[in-house]
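> Got a predicted structure plus its sequence, pasted below:
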Amino acid sequence: MFLLFFFVGSLQAVCPPGWLAWQDSCYIFMPHSMYWNQAEETCGRLGANLVVPNSKIEHDFVWQKFSIHLGMLDIEAKRMKLWIGCEMTSGNLTCIGVDGDPAYENWETGQPDSQDGCVRISDKTDNDGKWRITQCGVSRYAACEMAVPCGRAAMKFSLVPQSCLFNHLIKSYPVKESIGCGLACWAEPLCRSFNLWRQAGDSKMCQLNNATLLDADDVTDIKNEDNCFFYE
């Protein structure tokens, strides 16, 4: 049996497709508004947390990209309110992943007040994204942040002949080479394997799977397709 191996590891830091890379983190904006706890749960399912800006430059980056993101969705400025990973309880501010007070704060005048609630950013004053405590059970947009996965252990992928895995798709997109698909699988926390489809000309389609051949629930999920190459 012929096996082709290649390694994807920490020599190249990448963000999953659809995420924005900045310094040592990856960011993504939620397409719909939601409650604070829903936003944090959604980020958690992605292997991330609600963003907590730890400097003015990071804060300005997030707010600028968020404003552009909502502008592309044709969202009016007064609705541009963004949850961050901080909440106030009994007068104590806690932020996700922060021990003690956050390294950076950008409060509106008169904030934070004594009410319990969660922290959101908006452009109500000075158009630079001021912070305010508000009720956690109202809908706001959200941004997730996770560390660039450059510290993840290297992953070894092997080509499995005469096999392709179906019905376990996470996402798919075009790539130029198998290494590009391997990088994407390495950067995606849920990815366990991938299919590489050869298309017309030199184009290829990468499909990330959330299972390996051993995880397949049904033997009919495993097929032999002439234009499909499976790696795990």
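Yep, that arrived.

> From now on I want contacts and neighbour counts done on CA atoms only, so please keep to that.
Will do.

> pull the longest helix from the chain.
helix 56-72 (DSSP state H).

> Name the residues that touch the following helix or strand past that helix?
Once helix 56-72 ends, the next helix or strand along the chain (criterion: DSSP states H and E) is strand 82-89. For strand 82-89, contacts defined as C-alpha atoms under 8 Å, 6 or more residues apart in numbering pick out 36, 39-40, 49-52, 93-96, 115-122, 133, 140-143.

> Mind doing that once more with 7 Å?
Outside strand 82-89, the residues that touch it by C-alpha atoms under 7 Å, 6 or more residues apart in numbering are 36, 50-52, 93-96, 116-122, 140-142.

> Any buried residues in that strand, and which?
If you call a residue buried by 16 or more other C-alpha atoms under 10 Å, then strand 82-89 has these buried ones: Leu82, Trp83, Ile84, Gly85, Cys86, Glu87, Met88.

> returning to what we had before: which ones among the contacts of strand 82-89 lie within helices?
If you go by DSSP H, the contacts of strand 82-89 have Trp36 in helices.

> Buried among the contacts of strand 82-89? Make that a PyMOL selection.
Applying 16+ other C-alpha under 10 Å to the contacts of strand 82-89 leaves a buried subset, and the PyMOL line that selects it is:
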select buried, resi 36+50+51+52+93+94+95+116+117+118+119+120+121+122+140+141+142
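
> let's bring in a second one:
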Amino acid sequence: MISRYNHLTVLLLIFDAVFSSAAVCSPGWTNWKQSCYAMHSKRLNWMDATKFCENTGSHIVVPNSQAENDFIWGLVMDRLEYASLPMGGVWIGCKRETADSSFVCAEKTDFTNWTPGHPSAKVLCIVYGKGGNGTWRSNRCTNDSRRYVVCEMPNTAYCLTAGKNGRFVSGLP
């Protein structure tokens, strides 16, 4: 009877190995769900933050759920001492061109997490605000408004195939 269970376990392990994929982020990036995240160590204005992320093949982070929002806020708090976080906090990848227009985000989302009283009708960008425990505030996008930035990109999945001997025949490039 034990022998049958051992064979079943081996078959399940082989099945898992044959149909596995590995999600990978570059060094310095943190994997969560299907994305990779990296926080830049210097404060940048909106335009420079956008360019910085684009140059790494990513975009300024846009939370799509409370769970992702909490993860990103935790990442920020892990990287910074709370006292060093500016009042304007960390850029979120949504902006509007005029006070009368809607926010346009780097990726589609219906999720919001506004601090009470926000967004301000006059302000064009969104940030994680200090003291908001992961809530959002509207903020100026001017060149002198410098904030930290977290970049986001899809993680890369590689399919791993097992050969007849049970060893992987293809792997990471």
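In hand now; what should we look at? None of these values were measured; they are calculated from a predicted model.

> mind listing what's buried in the longest helix of structure 1?
Quick answer for helix 56-72 of structure 1 (16+ other C-alpha under 10 Å): Glu58, His59, Val62, Trp63, Phe66, Ser67, His69, Leu70.

> How about stretch 129-141 of structure 1?
Gly129, Lys130, Trp131, Arg132, Ile133, Thr134, Cys136, Ser139, Arg140, Tyr141.

> End to end on it, go ahead and measure it.
Terminal residues of stretch 129-141 of structure 1 are spaced 13 Å apart (C-alpha to C-alpha, to the nearest Å).

> The buried residues of helix 56-72 of structure 1 into JSON lines, with extra columns for distance to Pro149 of structure 1?
What follows is those, written out as JSON lines (distance: C-alpha to C-alpha, whole Å):
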{"residue": "Glu58", "distance to Pro149 of structure 1": "18"}
{"residue": "His59", "distance to Pro149 of structure 1": "21"}
{"residue": "Val62", "distance to Pro149 of structure 1": "19"}
{"residue": "Trp63", "distance to Pro149 of structure 1": "23"}
{"residue": "Phe66", "distance to Pro149 of structure 1": "22"}
{"residue": "Ser67", "distance to Pro149 of structure 1": "26"}
{"residue": "His69", "distance to Pro149 of structure 1": "24"}
{"residue": "Leu70", "distance to Pro149 of structure 1": "27"}
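
> Farthest pair within those residues?
Glu58 and Leu70 (18.3 Å; C-alpha to C-alpha).

> Would you mind confirming that Ser10 of structure 1 makes contact with Gly151?
Yes - Ser10 of structure 1 is in contact with Gly151 according to C-alpha atoms under 7 Å; the separation is 5.7 Å.

> Of the two, which one has the most company?
Ser10 (16 against 12; other C-alpha atoms under 10 Å).

> Surely that one forms part of a helix?
No - looking at Ser10 of structure 1 with DSSP: H, G, I helix; E, B strand; the rest coil, it is coil, so not inside a helix.

> how close does it get to Cys228 of structure 1?
Taking C-alpha to C-alpha, one finds Ser10 of structure 1 at 28 Å from Cys228 of structure 1.

> And the helices in structure 1?
Using DSSP H, the helices of structure 1 run over residues 36-45, 56-72, 178-187.

> Put together a markdown table for those, with distance to Val160 of structure 1 on each row.
Compiled in a markdown table, the helices of structure 1 are given as follows (distance: least, C-alpha to C-alpha, whole Å):
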| stretch | distance to Val160 of structure 1 |
| --- | --- |
| helix 36-45 | 29 |
| helix 56-72 | 40 |
| helix 178-187 | 13 |
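
> Can you tell me the residue that sits opposite Pro116 of structure 2 in structure 1?
Aligned against structure 1 by TM-score structural alignment, Pro116 of structure 2 finds its counterpart in Thr109.

> Report all helices and strands that the longest helix of structure 1 contacts.
If contacts are counted by 3 or more C-alpha pairs under 7 Å, 6 or more residues apart in numbering; DSSP states H and E, helix 56-72 of structure 1 sits against no helix or strand.

> which residues touch that helix?
Residues from elsewhere that reach helix 56-72 of structure 1, judged by C-alpha under 7 Å, 6+ apart: Pro53, Tyr104, Gly129.

> any idea which of these is closest to Ala187 of structure 1?
Pro53 (22.5 Å).

> number of nearby residues for the closest one?
A total of 22 residues lie near Pro53 of structure 1 under the criterion other C-alpha under 10 Å.

> contacting residues around the aligned residue in structure 2 for it?
Pro53 of structure 1 maps onto Pro63 in structure 2, with residues paired by TM-score structural alignment. Taking C-alpha under 7 Å, 6+ apart as the criterion, Pro63 of structure 2 is in contact with Asn69.

> any idea how far Pro63 of structure 2 is from Tyr158 of structure 2?
Going from Pro63 of structure 2 to Tyr158 of structure 2 by C-alpha to C-alpha gives 25 Å.

> Next: Gln34 of structure 2.
Computed as C-alpha to C-alpha, the Gln34 of structure 2 to Tyr158 of structure 2 distance reads 13 Å.
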